[in-house]
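*Asks:* can you look at this prediction? I've put the sequence above it.
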Amino acid sequence: MTSTRNAPAGTLPRDDSTRVVLRPRYEGSNICTWIGFKHVNYLVEEAVLDHLRQRGFPAGELYERYGICTDITEIDTRMWTAYHIDDVAVATVRQAEGPGQELRFVVEMIADRGKPVRTVTAKVGVTLRKDVRGFPAEPVPAELAALVVDRIGTPQEPVAASGDDVIAQLTENRNAFGWSWRVPYPYCHFTERLQMSGYLRLMEEAVDLFLADRGVSIHTLLSEQNWIPVVPSSSITMLDEVGMEEEIHTVFTVENVFKRLTYTARMDCYVRRDGVLRKTATGTITHGYAVIENRRDWSQVDFDDRLHGALLGDGATS
């Protein structure tokens, strides 16, 4: 492996950006031909990994030779316009300044609509985590030595909870929905840890389950009103590591309903360790709603009384 620049320890080359052409995955085309927020974030992930590859630090080689795991630990994405399945996404990535040992990047994406149109802007944090499974490894490259950590995040302060009904305690007196689930192997990487794409799947599932619990499931509004949820922004930050087959307690809390246009909810994830709950991740997602006009176009609509009341959690109609 060779670096593209001679950089001091703890830094990567910052004097130029990289560019990569990507296409959305077919799996993400759930409603008509539009790409959901999760797969938009997958494009952001791929752009950052390609940036590291072009800078001389491909994730595969970092792991296989040096025992370094490349973990995306923070992703904050703004979606300005929708991607369609056959679109070409042109992503530009540059490194940004940031505190601590986490690498930070800014991603800007455009699509061709007869002229370049801004589609996505994102801020991404990457942690280089030492693999501790015991296999031999070469010395870490000097440019990266000060960036490698033994563990992602830091153990969080314990959250008070007793007994078996953790979800009831975490959601009590809050406009929230929660459930517990076991981390499956396909949501993990580097053999044992939950990865960012797993949290993105979890956030998508949290929205789906929350809406169904409130009587306004995605299928219900699609079949009755031709409405779909649309996402202008989302963010997730890992606070601590989670291992395969650990049980995560997930709480989805509506924090703000802005007029009848959008609502913002927070997702918090906890695990029980040594008899106490500790938060492992937090994130937010903002939704509006749109009516499908034809196979390609949609337009935003105001929340009606049923949806507005469901989001408020009290049956309110104004």
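*Replies:* That came in fine, so what should we check first?

*Asks:* okay, CA-based contacts and neighbour counts for the rest of this
*Replies:* Will do.

*Asks:* how about the helices of the stretch 101-250 of the chain, start to end?
*Replies:* All helices of the stretch 101-250 of the chain, identified by DSSP state H, counting those that start in this stretch, fall at 166-171, 196-213, 218-225.

*Asks:* second structure follows, compare the two:
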Amino acid sequence: MTAAVEPTLTKALLADTTTVRLRPRYEGSNICTWIGFKHVNYLVEEAVLIHFAQSGVPARQLYEEYGLGLDVVGLDTRILHAFHMDDEAEAEVVPDTSAEDGTLGFRVTVRVDRDGSTLKAVTSKVRVSLRTDSYLDLPTEAPAELARFTVARLGTHEGAAEEAGACVAADAVLAAGGDEAAVLGALTEGRNAYAWKWNITYPYCHFTERLQMSGYLRLMEEAKDRFVLDRGISIKTLLDDRKWIPVVPRSAIRIVDEALMEEDLYTVYTVEEIFKDFTYTSRMDCYVVRDGRLTLTATGRIVHGYAVIENRRDWHLVPFDQRVLGALAGQPGSGS
């Protein structure tokens, strides 16, 4: 049964600009008082959620009344200036949804005050899908205005298609009954990559069953941590040796299928490019096993560099030396 059409239900959501004051969470300050990329993306997500609420369609109402789960399915974020603990930021959310789009789009700009000036600190492009609840055996009565943004399953929204890559060999290993180590080996063979398998836990999920965007952000952060540890240049190693910290000017993730609570997730982190000894770009691909084959559920890229801590307040970017370059490039023994 379809609910009666509300002609103005999406008017503000699709047309009005929302401005809100936000503060990064204390948890995101891991080194000195700087806020990591994951929590910067949390600010972006929070700004979009507030935009929905101020437009008259908060996430709670969408789910409880209409059976629609609000899922961020795309994030592409550039960090132009670092955030610090206790910063108060102003986030502006501008709707960016064309008449042909099957997802809700938003452009988010986050500004912060520095020494009497207001700086554009973050820009982000966000895509949102409304996913019909199928876990609870209850009727769903979504308004007609929201129909084109509504999907029965994440991954069927526009722009979700993605070549899996690196799965042919791993699928063959799975078909032959190979163990976890063999599958991980097949996923990384011939690539400058690190991979691991993890059972999806409850704190990473939402709407009762599925891995949410913030969970993928946490996985992307963990992937970097695991990769550099494996290469002999762990976060703590470079902190203790040189006072170097990782910095992230850009990150992007797209959800292309669903990953469910307590499924095994294979995550592959691959270094794709090292640019002028200052930054490197890595790709993260996440897979679950369906019908004996690996299915891609999310893919993304992250750009990393390093900065040296000058004091408790300041840092500046530094070029990679041969030890770090060799470790990132996968040269044996270079990270030791």
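*Replies:* Right, received. Where do you want to start? Everything numeric in this text was worked out from a predicted model, so none of it was measured.

*Asks:* for the two chains, what TM-score is obtained?
*Replies:* TM-score for the superposed chains, counting by TM-score structural alignment, normalised by the length of structure 1: 0.94, backed by 313 aligned residues with a CA RMSD of 2.0 Å.

*Asks:* returning to what we had before: between the helices of the stretch 101-250 of structure 1, which one is nearest to P13 of structure 1?
*Replies:* In terms of CA to CA, the element of those nearest to P13 of structure 1 is helix 196-213, at 24.6 Å.

*Asks:* what about the closest one, how far off from structure 2?
*Replies:* For helix 196-213 of structure 1, the mean deviation from structure 2 after alignment is 0.3 Å (mean CA distance after the TM-score superposition for structure 1).

*Asks:* would you check the span in structure 2 matched by that helix?
*Replies:* Aligning helix 196-213 of structure 1 against structure 2 (TM-score structural alignment) gives residues 213-230.

*Asks:* quick one: buried residues of that stretch?
*Replies:* 213-217, 219-220, 223-228 (16 or more other CA atoms under 10 Å).

*Asks:* reformat those residues as a markdown table; add distance to E272 of structure 2.
*Replies:* Listed next are those as a markdown table, based on distance: CA to CA, whole Å:
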| residue | distance to E272 of structure 2 |
| --- | --- |
| M213 | 23 |
| S214 | 24 |
| G215 | 23 |
| Y216 | 19 |
| L217 | 19 |
| L219 | 18 |
| M220 | 15 |
| A223 | 14 |
| K224 | 13 |
| D225 | 17 |
| R226 | 17 |
| F227 | 13 |
| V228 | 15 |
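
*Asks:* format the helices of the stretch 101-250 of structure 1 as CSV; extra columns: distance to P186 of structure 1.
*Replies:* Shown next, in CSV, are those (distance: least, CA to CA, whole Å):
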stretch, distance to P186 of structure 1
helix 166-171, 24
helix 196-213, 8
helix 218-225, 25
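
*Asks:* indicate which one of those is closest to I35 of structure 1.
*Replies:* Nearest to I35 of structure 1 among those is helix 196-213; the distance by CA to CA comes to 13.0 Å.

*Asks:* who's in contact with the closest one?
*Replies:* Counting contacts by CA atoms under 8 Å, 6 or more residues apart in numbering, the residues outside helix 196-213 of structure 1 that touch it are 38, 42, 71-74, 177-178, 187-188, 217-218, 236, 238, 250, 252, 267.

*Asks:* quick one, the strand or helix carrying A47 of structure 1 and helix 196-213 angle?
*Replies:* In this structure, A47 of structure 1 sits in helix 37-54 according to DSSP states H and E. Per axes from the mean of the first three to the mean of the last three CA atoms, to 10 degrees, the angle that helix 37-54 of structure 1 makes with helix 196-213 is 170 degrees.
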